[in-house]
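Q: Sequence and computational prediction follow.
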Amino acid sequence: MRGTVWAVANQLGVVASTPDGLLSALLSGAPRTVRLATAHKDPGAIAELASLLKGFGHLRVVVEPPAEEPEDRRPPDLADPEAVCTADPVRVTSAYEAAADDHGGLRTAWLRAGQSLIRDQGPARRALVLLAALPSEADPEVRRALARLSEGAPWVLEWSRPCPVAALAVVAGALVVADPSGGVGALDEDAPRPSTAARIKAVAAPDDDTWLLLDERGRLHRHGGAQTPLTKAVAATLESHPGTALAAAADTVLVGDRMGSVHAFGFDGLHQAALHSGRVTALSAAVAPSLTVHSGGSDGVVHAWSPGSDAHRPPVTERPYPVVAVHTSPTPAGSLLAVAWADGLVRLHLPGARRALPFRPGPAVRAVAVTPDGALCVGTGETLVCLRPR
């Protein structure tokens, strides 16, 4: 069943691993057509999912006839990393669902990252995704084998760790992680410190000692540091006009709203720009050399904006899925921009390059961050991974 759900989710640009998760993602949008085609070769699973989806009346479900089955239907060796990276991914999914053994961590990794793995891609990229999703107790031989297989991928995996992530930020060169329970702390701390925010949506730092948190209700919380007239004014504003995204840099606090506007609060006053159609979903700001803000919206567009400037710029990038996270950072190689969308895709835009490096971890992406030395950190509800372009 999981393979069918992942295939439909990929078709419709959402992230889901269960029928209930798929329904939740689809019912939050406009009525649409769902095609259950040949993405999975289990007729029973297709019929079960079709019946479930039709029962809600919100979706038009079309079941197309299956394609011809290959003659060889034997499952691959589930303990062999190379075999599972080169075999039919839908068949591998079915075999791992039925397996009892974890096969050195391969089963756990596959079922965690399967929505990415069932996409059409080469063995090296599949090995990289599996390597990033391996549990910490995975067999070292499996880890080494996947590292060898992933050498043809555009990324090197620096590290991966179990770490539920709600938001990320980089403060004084250190990665700051907020978790779904409201804890926040630097990555190298023994344990996150509890905050006053029930559910954190964003973390920003106007200075090294003060971390600002935006909760799911759009209210501002201060974590450490001292209250300033600026942060007090922003917090008061958000009490009556909740924010949807948050960033800070160069004595400026930036807030997005549900109408598509970005507001820059600074000591020189308030600057505003209507940048998106629909809510602002992500913000990042950097001083390189002047203050530049990158905003992402539910319209799938990423814009660059300089507070105080009325100059119109074309979108930096756009796709037909809501943006869930953006982060930009100056590095020795130039300014890098990371963007994540609701369909699970992350792209790192390199300076001077017309292309961007893609990565799909499998689970829904919650946050991204670019470190000062040019690495990309990707946080999901289960893991935090760090990748470096080759």
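A: Yep, that arrived.
Q: from here on, contacts and neighbour counts on C-alpha atoms
A: OK.
Q: so where does L168 fall, helix or strand?
A: Assigned by DSSP states H and E, L168 falls within strand 167-171.
Q: what's the helix or strand just after that strand in contact with?
A: Downstream of strand 167-171, the next assigned helix or strand under DSSP H and E is strand 174-178. Outside strand 174-178, the residues that touch it by C-alpha atoms under 8 Å, 6 or more residues apart in numbering are 165-170, 184-187, 192, 200, 203, 369, 371.
Q: can you tell me which two in those residues are farthest apart?
A: The distance between the two most remote of these (C-alpha to C-alpha) is 20.9 Å, for I200 and T371.
Q: Looking at those two, which one has more neighbours?
A: I200 (27 against 23; other C-alpha atoms under 10 Å).
Q: Look up how far K232 lies from that one.
A: The gap separating I200 from K232 is 19 Å, by C-alpha to C-alpha, to the nearest Å.
Q: ditto for A342
A: When distance is defined by C-alpha to C-alpha, A342 is 32 Å away from K232.
Q: more neighbours, the two?
A: Taking neighbours as other C-alpha under 10 Å, A342 and K232 compare with A342 leading, 20 against 13.
Q: ok, that one - contacts?
A: Applying C-alpha under 8 Å, 6+ apart, the residues near A342 are 13-15, 321-324, 364-365.
Q: just the buried members of those?
A: With neighbours counted using 16 or more other C-alpha atoms under 10 Å, the contacts of A342 contain these buried positions: 13-15, 321-324, 364-365.
Q: three-state assignment of the most far-flung residue of the chain relative to its centre?
A: What lies farthest from the middle of the chain is E71; by C-alpha atoms, centre = their mean that is 38.1 Å. Of the three states, E71 takes coil under DSSP: H, G, I helix; E, B strand; the rest coil.
Q: quick one: it and G296, what's the gap?
A: On the measure of C-alpha to C-alpha, E71 and G296 end up 47 Å apart.
Q: coming back round to it: of the contacts of A342, which is the nearest to D208?
A: Using C-alpha to C-alpha, those come closest to D208 at V324, 25.1 Å.
Q: Second structure for comparison follows:
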Amino acid sequence: MFLAWLVEHATEPDTEAVRRVHALVPLTGHSARTAAWQLAEQLQVSARTPGELLSVLARDRRRTVIVLPDLHESAEPAGIEELACSLVALAHVRVIVEIRNPSARLLAEEPAVMDLAAPQWTDSDRYAAWAAAELSAGHDNSSHPDHHLAPAEVDLDDPASVCDADPVTITTAYESATDSHGGLRAAWLRSGASVTRPQVPSSRAVVLWSALGDDADPRMENELCALAREADWRVRWKRVRGDISPPWPGPVRSLSAGCGALGGTAVVLDHQGVVRLISDNDGRPAGRLQHPVPGAVAVAAASQGTVVVLDHYGRLTLHKSPTASQPSGIAGLLEAAPSPWESLAEKAARHVRGTALACTSTSLAAGSTEGEVHALTANGAESEGASRILHEGAVTALTVAEPAEGGLLVYSAGQDGRVRLWDPDREPLDSPIAERDCEVTALAAAPLDGEVALAIGWADGLVEYSVTGAGHRVRYFRPGPPVRALSVLPGGDVLIGTEESLIRLVPC
């Protein structure tokens, strides 16, 4: 009751920064993993394990206050105590824990202790009135049973039962299980907080479907597909860590839909600088660049089989796809002259040391640590392009689209949590087209039926998909692992790249 009062008054809009509470997780029934999932969601970051949560918060030096009531009623007190102590070790994090009997581990952190059983904090008359009210409320609530299935009724081998059950109960059951449950256990734990969020069973089914490995019981995919009939998405194909046929392409750091000679393929960059080509139809391998690109952070497919790579020093390099034809004879001699793409890359390097990259068949855009975006087109051979400061802080993601009516649209995003739209022939729009208190990690756009389909990936793991024009609604998807890369394919499907998976989704 005391913590409820504290949180209520510490989360009001006008609360001073030093008094604000940023996250509250009542721990009844929670394990360390599920508590970390809930904290990550409230703090607008993406983390699937306590370790990932600690790593993310260690990099974000903002003051953070976390409240953890009812630790004594959790499913894993020792694990949550370890998480709380690790959080306290971060100088900018404060943790308020409610527990009946503090352990030696917690007391070793030398916390400030408030014993609510001490006489100065008690009022027997008010407590009796509160207890009577709680008892009455409990009787009232008993006539309205929870929607979720009771734990005893849950079949961990049955997708329908799992998707309709209390997600915290399912998580703790799968954590302690040794059986694979037809592949559902691995898919659930891989999906993280995405499956524990409040949602209808059909949406949870899509998330599980997208995380199911190729070693799962084939019936599971069919059942999840059927359960997802009412969802906003269906899964065209997916590759997850451990898949063999076709193989998982590795952790995804950047994606680009192929064009021209690379049409029908997607360019995928992994954490070691290896650039692979895969079929966007089924995810099968279609080649790779001959050598890794050390320190690569982004890739973009250009025309004529060219792949543009950006490294962590901000340098652009050009590479020929292994599937591109190699000219010979007089054509080969002419090819020795600088290509239009080499000229574009050279001009871009004069203006920005890139942090983000995007290309179309004729255009290139790069972003900088100062929030500047520079755009060039191959059609304007003598032009140095155009630049604008569009963000506070670094540009973290870029995408470009060439609508059917002509011109170039540049979408940029940054550490400031804003997505901006800019036509280089005009001044940028005054207001962001999307904004959240959360960094953007990925952007992708493509022309679609005379409009533009746009996908935004946020640092808390949310993918937001919309199509310009009246009558279109926004669709959302959370794969579970942090979203590292996005690509919108010509028909409007979305590729989502994470450290654990590569997924092709179809908007319904």
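A: Now that the structure is in, tell me what you want to look at. Nothing here was measured: the structure is a model prediction, and the numbers come from that model.
Q: now the strands for the stretch 51-200 of the second structure?
A: In chain order, the stretch 51-200 of the second structure shows strands spanning 64-68, 93-97, with DSSP state E, counting those that start in this stretch as the criterion.
Q: Most tightly packed of the ones you listed?
A: Here the criterion is mean neighbour count by mean count of other C-alpha atoms under 10 Å, and of the strands of the stretch 51-200 of the second structure the winner is strand 64-68, at a mean of 21.
Q: So which bit of the first structure is it matched to?
A: Strand 64-68 of the second structure lines up with residues 32-36 of the first structure when matched by TM-score structural alignment.
Q: quick one: contacts of the matching stretch?
A: Outside stretch 32-36 of the first structure, the residues that touch it by C-alpha under 8 Å, 6+ apart are 8, 12, 46, 50, 58-64.
Q: Dump those residues into CSV; add distance to P81 of the first structure as well.
A: Conversion of these to CSV gives the following (distance: C-alpha to C-alpha, whole Å):
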residue, distance to P81 of the first structure
V8, 26
L12, 29
I46, 28
A50, 33
H58, 41
L59, 38
R60, 39
V61, 36
V62, 35
V63, 33
E64, 33
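Q: Show me the strands in the stretch 201-350 of the second structure, by range?
A: Secondary structure of the stretch 201-350 of the second structure, counting by DSSP E, counting those that start in this stretch: strands at 233-240, 254-257, 265-269, 275-279, 285-288, 296-301, 306-311, 316-320.
Q: Touching the fourth one from outside, list them.
A: If you take C-alpha under 8 Å, 6+ apart as the criterion, strand 275-279 of the second structure is touched by 249, 264-269, 284-289, 292-293.
Q: Mind putting the strands of the stretch 201-350 of the second structure into a markdown table with distance to S339 of the second structure?
A: Output for the strands of the stretch 201-350 of the second structure, formatted as a markdown table (distance: least, C-alpha to C-alpha, whole Å):
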| stretch | distance to S339 of the second structure |
| --- | --- |
| strand 233-240 | 36 |
| strand 254-257 | 21 |
| strand 265-269 | 21 |
| strand 275-279 | 21 |
| strand 285-288 | 22 |
| strand 296-301 | 15 |
| strand 306-311 | 10 |
| strand 316-320 | 10 |
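Q: Of all these, which one comes closest to R504 of the second structure?
A: Comparison of the strands of the stretch 201-350 of the second structure against R504 of the second structure by C-alpha to C-alpha identifies strand 233-240 as nearest, at 5.4 Å.
Q: which other helices and strands contact that closest one?
A: Applying 3 or more C-alpha pairs under 8 Å, 6 or more residues apart in numbering; DSSP states H and E, one finds that strand 233-240 of the second structure makes contact with helix 201-211, strand 501-507.
Q: which one of these lies closest to L57 of the second structure?
A: strand 501-507 (23.4 Å).
Q: Can you mark which positions in that closest one are buried?
A: Neighbour counts over strand 501-507 of the second structure (16+ other C-alpha under 10 Å) mark 501-506 as buried.
Q: Kindly name the residues of the first structure that line up with that strand.
A: Strand 501-507 of the second structure corresponds to residues 383-389 in the first structure, going by TM-score structural alignment.
Q: Could you check how far that stretch is from the centre of its chain?
A: Computed by C-alpha atoms, centre = their mean, to the nearest Å, the separation of stretch 383-389 of the first structure from the middle of its chain amounts to 12 Å.
Q: And V400 of the second structure, what's its match in the first structure?
A: Matched by TM-score structural alignment, V400 of the second structure corresponds to A285 in the first structure.
Q: Could you do A301 of the second structure as well?
A: A301 of the second structure maps onto A205 in the first structure, with residues paired by TM-score structural alignment.
Q: Number of residues surrounding the nearest residue to that match once chain neighbours are set aside?
A: By the measure of C-alpha to C-alpha, 6 or more residues apart in numbering, the closest residue to A205 of the first structure outside its immediate chain neighbours is W211, 4.5 Å from it. For W211 of the first structure, the neighbour count with other C-alpha under 10 Å is 22.
Q: show me what contacts W211 of the first structure?
A: The contact partners of W211 of the first structure, taken as C-alpha under 8 Å, 6+ apart, are 203-205, 222-225.
Q: how about the helices in the stretch 251-400 of the second structure?
A: Using DSSP state H, counting those that start in this stretch, the helices of the stretch 251-400 of the second structure run over 329-335, 340-351.
Q: any chance of the ones you listed in CSV, plus distance to A386 of the second structure?
A: Below are these laid out as CSV (distance: least, C-alpha to C-alpha, whole Å):
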stretch, distance to A386 of the second structure
helix 329-335, 28
helix 340-351, 10
